[in-house]
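Undergrad: pasting a predicted model and its sequence here:
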Amino acid sequence: MKALAGLALAGLLAGCAGPAGTGSIRPGMPVIAADIAQNRLAQDEGVLTALRQTASPGAIVFAPGPVDAQKWLGEQSGFPESAWQGHLVAVSCDGSLGAVTGAIQWDGQPGYYTTIWRYEQGEDEGRNVWRWIVSHGDGLDRARPAPQLPLTQAASCENLPALSGPTAQSGRSADGSLRYNWAYTPEQGRVLTIDIWDGTEFRTVIEDKVPSGQPE
């Protein structure tokens, strides 16, 4: 069964290596494929290895405030056994940036996660890869219900908005059709939002709120 799952994943990744464009690749498929591959790596080689190997330089996690992911991961001696399943993927018009949110289990306890993925230049010349740049999650009393297939929210390519520069707490796709923003204070906790362009205005498709003092 594990071998069959690996073959199925390999086939999915072979058809979804880059940003969605023309042809039969569905918008969001490359992003969800990267998320699935990361989860498979976590099951095979451990969560810390999977997170380290797929993180972009400068990626951040929250512990509980924002910290450099590679540095923080390198300081951890262990990590809860984890598995996750993407329920919704939001993707920019040009396919260069996407976000996946869904259910996660930490040592069997339910929670949710949101990971922002970016398509960027890899270490091998001429080969680009998907890497995550922001990731967070929180526990839940009850597991989120799962859709039969991950839902896709794709940004419109019509009337693209004027580009605005990123900040330390925000970012956008190269074409400006998907943007994200996070805020954190020790008193109020953190908020992460993902917005996509619908042809007329930005629409929030993911909004996570983690109150101060909640378990990470």
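TA: Arrived safely, thanks for sending. Note that the structure is a prediction, hence the values are computed from the model and not measured.

Undergrad: contacts, neighbours, all on C-alpha from now
TA: Fine.

Undergrad: other SSEs contacting the helix or strand containing K71?
TA: Using DSSP states H and E, K71 maps to helix 69-74. Secondary-structure packing of helix 69-74 (3 or more C-alpha pairs under 8 Å, 6 or more residues apart in numbering; DSSP states H and E): helix 47-54, strand 55-62.

Undergrad: for these, give me a markdown table that also has distance to G189.
TA: Output for the helices and strands packed on helix 69-74, formatted as a markdown table (distance: least, C-alpha to C-alpha, whole Å):
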| stretch | distance to G189 |
| --- | --- |
| helix 47-54 | 23 |
| strand 55-62 | 10 |
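
Undergrad: dump the ones you listed to CSV, plus distance to L149 and mean neighbour count.
TA: Below are the helices and strands packed on helix 69-74 laid out as CSV (distance: least, C-alpha to C-alpha, whole Å; neighbours: other C-alpha atoms under 10 Å):
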stretch, distance to L149, mean neighbour count
helix 47-54, 23, 18
strand 55-62, 25, 18
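
Undergrad: just so I know, which of those lies nearest I32?
TA: Of all these, helix 47-54 sits nearest to I32, with 13.7 Å by C-alpha to C-alpha.

Undergrad: now do that closest one: distance to the chain's middle.
TA: Relative to the centre of its chain, helix 47-54 is centred 13 Å away, using C-alpha atoms, centre = their mean, to the nearest Å.

Undergrad: cool, stretch 202-216 as well?
TA: Using C-alpha atoms, centre = their mean, the offset of stretch 202-216 from its chain centre is 14 Å.

Undergrad: if we go by neighbour counts, what in that stretch is buried?
TA: Along stretch 202-216, these residues count as buried under the neighbour rule (16 or more other C-alpha atoms under 10 Å): F202, I206, D208, K209, V210, P211.

Undergrad: which residues are contacting that stretch?
TA: Contacts of stretch 202-216 with the rest of the structure, by C-alpha atoms under 8 Å, 6 or more residues apart in numbering, involve 63-64, 90, 101, 137-139, 153, 185-197.

Undergrad: and what of stretch 140-152?
TA: Under C-alpha under 8 Å, 6+ apart, the answer for stretch 140-152 is 27-28, 86-91, 102-103, 110-112.

Undergrad: could you redo the last one with a cut-off of 10 Å?
TA: 26-29, 32, 85-91, 100-105, 109-112, 215 (C-alpha atoms under 10 Å, 6 or more residues apart in numbering).

Undergrad: okay, now the one to match up with it:
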Amino acid sequence: MRAGRAALLAVGLLSLTAARPPMRYQPDPSSVFAAELAFNRLAREKGQWTAFRETAAEDAIMFVPQRVLAKQWLKGRADPPRPAAWTPSTIYVSCDGTLAASTGNWTQPDGTTGYFTTLWRRDKKGQWKWIAAHEDRLAAPRMTSDFLMGKVASCKPRQRGAQGIPPPADDSLTWSADAAADGSRRVTVRMWNGSGYDMVIDDRVAAPGQ
């Protein structure tokens, strides 16, 4: 009798687990900023490439300048003596809070500067992992606001009969990374505004030496 009750209880618990809806997240730019701060701290404490390795998703990509799988390129790579510092200035987050893009300036210990764009995605545990890392050197830092800017994509669905393409659930934040064999590339991020997509990041990098 007890065995029968235990079996019924186990079935009931299994049903509850199976019926549990997917975890929902708040589209909170501050959580992405916290991930950026943690990344910078890890780079200072353990090393630059170590920080990239430990925070990358399995399918993450980066540009060196050709597009490569990050895990493969980073494997066994020695850390530089001192890491760069990354300062995000604007963060964009999807409506469902599972995808984000951060962009800002970076500075090397020798004073070299440039900009970066990083794509972040929540993993199964809800932790932010980066899925694309892209940057380029500049003669001077980009002009940015004195305050961190956080923007969230609209959750408004497309109205019946409206023109354009609606965001599938959830494609309120989309990105692309097109790279050529000569090392040139273009990284874009678009955000849904309720009736269409705004281009919020459009980074174009020429081939080395051009």
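TA: Alright, I've got the coordinates. Not measured: the values here are computed from a predicted model.

Undergrad: what's the TM-score here?
TA: In this superposition the chains share a TM-score of 0.78, using TM-score structural alignment, normalised by the length of the second structure; 178 aligned residues with a C-alpha RMSD of 1.9 Å.

Undergrad: helix or strand for the equivalent of D195 of the first structure over in the second structure, which one?
TA: Alignment note (TM-score structural alignment): D195 of the first structure maps to R190 of the second structure. Element membership of R190 of the second structure, judged by DSSP H and E, is strand 185-192.

Undergrad: counting by contacts, list what that strand packs against.
TA: If contacts are counted by 3 or more C-alpha pairs under 10 Å, 6 or more residues apart in numbering; DSSP states H and E, strand 185-192 of the second structure sits against strand 85-93, strand 99-107, strand 113-122, strand 128-138, strand 149-152, strand 173-179, strand 197-205.

Undergrad: returning to what we had before: the match of D195 of the first structure and M149 of the second structure, how far apart?
TA: Distance, R190 of the second structure to M149 of the second structure, using C-alpha to C-alpha, to the nearest Å: 16 Å.

Undergrad: what sits closest to G46 of the first structure if chain neighbours are left out?
TA: E81 (7.9 Å; C-alpha to C-alpha, 6 or more residues apart in numbering).

Undergrad: one more: T98 of the second structure?
TA: Closest to T98 of the second structure by C-alpha to C-alpha, 6+ apart is R122, at 5.2 Å.

Undergrad: surely that neighbour meets Y25?
TA: Yes - R122 of the second structure lies in contact with Y25 (C-alpha atoms under 10 Å); the separation is 9.4 Å.

Undergrad: distance from the helix holding K71 of the first structure to the second structure after superposition?
TA: Taken over the aligned residues, the distance from helix 69-74 of the first structure to the second structure averages 0.9 Å (mean C-alpha distance after the TM-score superposition for the first structure).

Undergrad: buried ones in that helix?
TA: For helix 69-74 of the first structure, by 16+ other C-alpha under 10 Å, it's A69, Q70, L73.

Undergrad: show me what the longest helix along the first structure is packed against.
TA: In terms of residue count, the longest helix belonging to the first structure (DSSP state H) is helix 29-45. Helix 29-45 of the first structure sits against helix 2-15, helix 47-54, strand 82-91, strand 97-106, strand 109-121, strand 128-139, with contacts defined as 3+ C-alpha pairs under 10 Å, 6+ apart.

Undergrad: about what we covered before: the contacts of stretch 202-216 of the first structure, buried ones only, as a PyMOL selection?
TA: Command for PyMOL that selects the buried part of the contacts of stretch 202-216 of the first structure, burial taken from 16+ other C-alpha under 10 Å:
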select buried, resi 64+90+101+137+138+139+153+189+190+192+193+194+195+196+197
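
Undergrad: okay, which residue is most central for the second structure?
TA: W120 (1.7 Å; C-alpha atoms, centre = their mean).

Undergrad: can you find the partner of it in the first structure?
TA: Checking TM-score structural alignment: W120 of the second structure goes with W117.

Undergrad: and the gap between its match and G15 of the first structure?
TA: Distance from W117 of the first structure to G15 of the first structure, by C-alpha to C-alpha: 18 Å.

Undergrad: same deal with G137 of the first structure?
TA: 29 Å.

Undergrad: and the strand holding R190 of the second structure against the first structure, how far off on average?
TA: Mean deviation for strand 185-192 of the second structure: 0.3 Å (mean C-alpha distance after the TM-score superposition for the first structure).

Undergrad: can I get the helices and strands packed on strand 185-192 of the second structure in CSV with distance to R158 of the second structure?
TA: Listed next are those as CSV, based on distance: least, C-alpha to C-alpha, whole Å:
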stretch, distance to R158 of the second structure
strand 85-93, 19
strand 99-107, 20
strand 113-122, 24
strand 128-138, 28
strand 149-152, 17
strand 173-179, 15
strand 197-205, 11
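
Undergrad: before we move on, back to that, which residues touch the helix holding K71 of the first structure?
TA: Contacts of helix 69-74 of the first structure (C-alpha under 10 Å, 6+ apart): 47-49, 51-53, 55-63, 67, 75, 79, 133-135.

Undergrad: the second structure: matching residues for that helix?
TA: The aligned range for helix 69-74 of the first structure is 70-75, by TM-score structural alignment.

Undergrad: more neighbours: R122 and Y25 of the second structure, which one.
TA: The neighbour count for R122 of the second structure versus Y25, taken as other C-alpha atoms under 10 Å, is higher for R122 (18 against 12).

Undergrad: list the contacts for the more buried one?
TA: Y25, V32, A57, G97, T98, L99, A100, W128, K129, W130, I131.

Undergrad: now swap in E75 of the first structure and tell me
TA: A69.
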